[in-house]
Every structure is written in C-alpha cells, then in structure tokens.
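A.B. asks: task: produce atomic coordinates for the following.
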Amino acid sequence: MDNNNITNNNENIEEKSLYDSVKVLSPTRLVLRRFFRSRLSIIGLGMLLFLFIFSFIGPLFISYNDTETFAIERQVQMISKESFKGSDGVTYEFFDVSKSITTDKAPPSSDHWLGTDNNRMDVFTRLMYGGRVSLMISFLVIFFETFLGVFFGGIAGYFGKWIDTLIMRVVDIFYCLPTMPILLISAQIIKSIESIQPNHRIIWLMGILTLFGWASTARLVRGQILSLREQEFMTAAEATGIKASAKIVKHLLPNVMPQLIVTMTLGLGGVILYESTLSYLGLGVQFPFAAWGTMISAADPSKGSEILSYYPNLWIAPGVLIVAAVLGFNFVGDGLRDAFDPKMKR
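C.D. replies: Next up, the predicted model:
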C-alpha cells in the first residue's frame, strides 16, 4: 500500500515537473530561445544596437549639428618661388616653404575625429545624422511596403476569384519591371524638378521605393492566407458569422506574422542598399541632409582622383556602416527565420 502511494506520488511529481517545463517553453519563449542560440543572430543584434545608439542617441552628446561648417587653418609645406630683377641688374630669388591655408578637407584631429568634408562639415557628426536618415527611410519604406502587401495580399487570398486574379496580375507586372533601372529613371525625373525641396525629395524617394517593393509581400501574404483559409479554425470562425474583415485581422494575420517579421527584417538591408545607391548617384538624399550613400559620393573620382588616396576618412567610415547595417539585418532575419521554423527541434 505504501509502495503504491510512493509510486503514485513520484508519477505526480514527474507529471508536474513535465507540465512546468512545457509551460515555461511558451511559443514566444521558445522563439527567443532558438534565436539566441545562434551566434550570428547575437552578432547581428549587437551590430544593429550599436548603429541605433550611434545614430539616434549619439547626436545628443555632441555640441554641433550636421550642417555646421568649420574654417580650419593649418600649416602646409609649400615651396613657392618668387624672383625679381634689382636695379643693379642682378636677379634675386626668394623661396617660401611654409604657408598657412584654410582647408575644406581637414584631416582627423582631436576636435574632428574623422576630419571635415569638402563642405567643411564634421564627418563624424554627419555619420550620426546620416545613419538616422538612412535607418528611418528604411523602416518607413518597409512599414508602408508591408501595409500595402498585407492589404492587397489579404484581399486576394481571402476573397479569391476575379479579385485574386486582378490583384495578382498587377503583382506580376511589378515583378516583371527591372527594379534598379526604373528607380534610377524615377529618381532622375524627380531630381530634374527644381521646385522640389531637399526634404520633399526624401518623401518622394520613400514613395518610389515603396511602390516597387510591396509586390513580394502581397504574394507572400496571399499564399499564406490561401493555405490557412481551409483550416478547421477558419471553418469554426465562419460558423460564428463574424465579418470578413474580422476573420482576416483576428484569425489569419496572426498566423502570417512570423513570415512577415522575417520578410521585413531581411528587407531592411535591401532598402538601405537601394537608398545608398541612389544617394551615391546623387538621386536620393540631397545636400544639406546627410546620408551614408551621399557621404560616399565624396569619393567620386570625377571630383578629384586624390580623394580616394589622400582622404579615406571621407568614404571608408560610411561604407563600413552600410555593410554593418546590411549584415546586421540579414543576420537577425536569418536568426528569426530559423527561430520561427516549426520543423526545428528544441
């Protein structure tokens, strides 16, 4: 009798401990556990955390803004030769080997850690503000792309029939368009309109990137909803008589969110590359606003071949930050994709 009680108690303890372990591993906790198992995910998260602190908090600790100019004088070794003929008929020559000049590309110093650019603006400060602009553009573009993709993809997947056919044909048209040439042409048209202010050009740039980026999200959402629409929980939801919009928002979209989060994270790196490319070509963010791509354009050989060799501080730092941002978003996106994968073993 006592042995049976002991056995039952042991079984109850084992069941309770098993229940507690399962209870601890909730879906959110399980995803986070999988995510932080990956070293690349942690590295990517650390890179993004550094970029956000540098871009959004860093400017709070500096005493000047990104458009402030500095006239820096320095002594340079310059050999200048002057000659004149005296009254005695003898030619006299003078050599000046030191001269004080005001430079527009000052080298790194204690006051300006990365020097100044060709507009006499502090490079380090513009890196911070440029990161703020580039990251904000990326997040806003991804937000609007996702909104349009979810809206049209959700309608196409849920209602089907001719609505699905119409929306998917529009999506196919956007897929057939060569993205980069269209972006270059559109940005060039906007640049040619002189009445558009630099801050309005940023809005137009985000609109162009959004217009040619929502189609992939719409196709993803439509495919997911088509597969979820026939599930038993959707049949039960239809039996309750709730509206179609409520079915999409309350029952379908929550099941699509993991794929959307991964797609959004991976898409951020692509948007940064597009924005940096257009800004480098002079078709994106315009002066006086700073962006990483705009800062790299200072190394354009057409503006002086000596920039690449003698002024690496103007282009290496923004290039490194662009690479760090793209790699960070890709590492985090890959980690989230693996963490949300239901086929992964614990």
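A.B. asks: for the rest of this, base every contact and every neighbour count on C-alpha atoms.
C.D. replies: OK.
A.B. asks: in three-state terms, how would the closest residue to residue 285 other than its chain neighbours be classified?
C.D. replies: Leaving aside its sequence neighbours, residue 285 sits nearest to residue 279 (CA to CA, 6 or more residues apart in numbering; 5.3 Å). Under DSSP: H, G, I helix; E, B strand; the rest coil, residue 279 falls in the helix class.
A.B. asks: so what's residue 279 up against?
C.D. replies: When contacts are counted by CA atoms under 8 Å, 6 or more residues apart in numbering, residue 279 is found next to 285, 286, 291, 292, 293, 294, 297.
A.B. asks: strands - which of those land there?
C.D. replies: Among these, no residue falls in strands (DSSP state E).
A.B. asks: buried sites along the helix or strand harbouring residue 8?
C.D. replies: Element membership of residue 8, judged by DSSP states H and E, is helix 2-24. Of the residues in helix 2-24, none is buried by neighbour count under the rule 16 or more other CA atoms under 10 Å.
A.B. asks: tell me the helix or strand right after it.
C.D. replies: Later in the chain than helix 2-24, the nearest helix or strand by DSSP H and E is helix 27-37.
A.B. asks: before we compare anything, build this one as well:
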Amino acid sequence: MSELTVSQALTRPGRRTMEAAPLRVLIWRRFLRHRLAVVAMAVLGLVIASAVFAPLSRYTPTQQNPTNALQPPSLQHWFGTDDLGRDVFTRTLYGGRISLAVGLSATLLSLLIGVVVGMVAGYFGGVVDNVLMRITDGFLTLPTLFVLILIATLLREIPALGLVSSVIIVILVIAVLSWMWPARIVRGEFLRLKQRDFVTAAESIGAGHGRIMARHILPNTVSLIIVQGTLMVAYAIITESGLSYLGFGVQPPTPSWGNLLATAQTYALRAPWLMIFPGLMIFITSMAINYIGDGLRDAFDPYSAR
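C.D. replies: Model prediction:
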C-alpha cells in the first residue's frame, strides 16, 4: 500500500469521527460492547422501576387478611401471601425500595469518607499518610459482620436515637465499615498522579493544596471511583439483607428483602415462595450491578478500545 493510500485510510470519515468524538461518547461506545453489562443495565432499570412504581399495586405492604394466609402464587397474588395474608408481591416491591435506598445511600456516604481520606493521605504523604493508612488497616481487620451487629445493637439502645429510623442506622453502620476500599484506591491514584507534570505546573503558579487536589488530581480518579461505587452498592444491598435477616437491620413492619427472608425461614417448607422471590430479587440485583461494574471498568480502561 502506498503512502497516499495509508494516509487516505487513516483520514477516512469513520476514523475522524472516532477521534473527534467526546470522551463520554467513547466511554459509552465501549460500554455498549459489553453485552452482559447492557443486559444488566436493562434488568436493573426494571428493578428500579418496579420499586418506584410500587404504590400502583392494588394492595398495601401492611394490608392483612388472615383468612387468606399462606396462599400460593395466583392471579390475585402473583407472589402468594405470607402468614398474615399480606401480598408478597407488593411487599417485595416496597422491600426493593428500602434495599436499593440503603445500598445507594450507604455507598455514597462511604465513598465520601473514603475519597476524602484517600485524597489527604495520598497527596500529603509522610506522617499523615502513615496515620490515616494505619487507621484504615485497623478497620479492615475488624470482623465485619460481628461489628455490624454490635454497632447496630448499640445504636438502637441509645435513647437520643430513639426516633431515628432503623433504615438510617443500617445506612450509617454499613458506611462506617465500607469506606476503607475506596480510600486505599484513591490514595494509590493520588500517590501516582501527584508526581505528574500538570501537578507541578499547578504548584508553580501558586495553586493551593485544596485546588490541586479537587480540580487537578481528583477528576483523574473519577473512573475508578465510579467502578468501585457500583460494586459497593451490591455489597451494601447484600449486607443490609444479611443484617435484616438476622434481625439487626431494618425492623418490621417496614419491609426489606432481608427481613422478608427472615420471616420466610419459619415457613421454608410449607410456603417456599416466601423466600424464593425476595431471594431472587437480591440475586438478580446484585448480579446486575456487578456486571454493570465490569462494563464500566472496561469502558474506562483506555486499552479496551483495542
């Protein structure tokens, strides 16, 4: 192939479009190549939509009908009824509201704590880095489930928190024991990026530490934070479900997928639908979020375009 032909091949319209496209467009195109992630996004969208439109159900989550207790799935009750005659489908939808809200809120709070700790530790280094990372290592060594149960129990015993919803307590507990992973990731990126020329240039023109961290270094770590955040949402949902299943999470009559499973264990053989549907929702949601995280990781990876 002649030089003219090569030049023409490199400058054909399709290639110019790819190079001129904004970064967000390239990221979106890479994400669409991950077919499982696209399917997972559609599935997660359906789960979120079902939770948002839960009030459209003809039943309420607390509506009881003891004469219709433990009925199998039917046209009137798609997921059957529980021991008090409540519609399991409606309670599963409302439980999704709580579980998804806990997962998202706990993740945002833990990311806020972890990003701040990682920024300060990675940027300043030295004694500050050593102190913050030893605290982080200390939290990582804690037996997570035991500490979650202990903190949740202690918080419920504080009179001043008597009016605080069990949902808020669960969010705080999960966030306090989840910030360490984003902190270590952000710290590693800050250690690497603070040696780059653009940071040196910012320092040379008199930019302050806060501006350098927030305006110059942090935007370059957003991709890692987003990917880590998606994985942490799934972790938070599973953790909330485990706590509620053990009786230390969201308290009845507020439905969540975890306490729905806790109620179902008594009737596991007699009414298996009580545990099948909430458990299936936890599984589907967690898998969908994990696949979305994989897709985002590949989309933000600059080498995945090859």
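A.B. asks: show me which of the contacts of residue 279 of the first structure is closest to residue 109 of the first structure.
C.D. replies: Using CA to CA, the shortest approach to residue 109 of the first structure within those belongs to residue 292, at 21.3 Å.
A.B. asks: just the helices in the second structure please.
C.D. replies: 3-10, 13-20, 23-33, 35-52, 88-124, 126-140, 144-156, 166-176, 180-193, 197-204, 209-211, 222-246, 257-264, 273-300 (DSSP state H).
A.B. asks: out of the ones you listed, nearest to residue 306 of the second structure?
C.D. replies: In terms of CA to CA, the element of those nearest to residue 306 of the second structure is helix 23-33, at 10.2 Å.
A.B. asks: other SSEs contacting the closest one?
C.D. replies: Applying 3 or more CA pairs under 8 Å, 6 or more residues apart in numbering; DSSP states H and E, one finds that helix 23-33 of the second structure contacts helix 35-52, helix 273-300.
A.B. asks: in the first structure, what range does the last one match?
C.D. replies: Translated: helix 273-300 of the second structure. Helix 273-300 of the second structure corresponds to residues 313-340 in the first structure, going by TM-score structural alignment.
A.B. asks: what residues are up against residue 261 of the second structure?
C.D. replies: Residue 261 of the second structure sits in contact with 245, 274, 275, 278, 279, where contact means CA under 8 Å, 6+ apart.
A.B. asks: what is the equivalent residue in the first structure for it?
C.D. replies: Aligned partner of residue 261 of the second structure by TM-score structural alignment: residue 296.
A.B. asks: likewise residue 85 of the second structure?
C.D. replies: By TM-score structural alignment, residue 85 of the second structure lines up with residue 120.
A.B. asks: so how many other residues sit close to its match?
C.D. replies: Neighbour count of residue 120 of the first structure, defined by other CA atoms under 10 Å: 19.
A.B. asks: do the same with the one 5 residues further on
C.D. replies: As a burial measure, residue 125 of the first structure scores 24 neighbours (other CA under 10 Å).
A.B. asks: what about it, distance to residue 155 of the first structure?
C.D. replies: To residue 155 of the first structure, residue 125 of the first structure is 45 Å away according to CA to CA, to the nearest Å.
A.B. asks: next one: residue 268 of the first structure
C.D. replies: In terms of CA to CA, residue 268 of the first structure sits 25 Å off from residue 155 of the first structure.
A.B. asks: OK, contacts around the nearest residue to residue 108 of the second structure once chain neighbours are set aside?
C.D. replies: Of all residues not flanking residue 108 of the second structure in the chain, residue 229 sits nearest, at 7.7 Å (CA to CA, 6+ apart). Counting by CA under 8 Å, 6+ apart, residue 229 of the second structure makes contact with 107, 108, 111.
A.B. asks: residue in the first structure matching residue 229 of the second structure?
C.D. replies: Per TM-score structural alignment, the equivalent position to residue 229 of the second structure in the first structure is residue 264.
A.B. asks: likewise residue 242 of the second structure?
C.D. replies: Per TM-score structural alignment, the equivalent position to residue 242 of the second structure in the first structure is residue 277.
A.B. asks: noted, bye for now.
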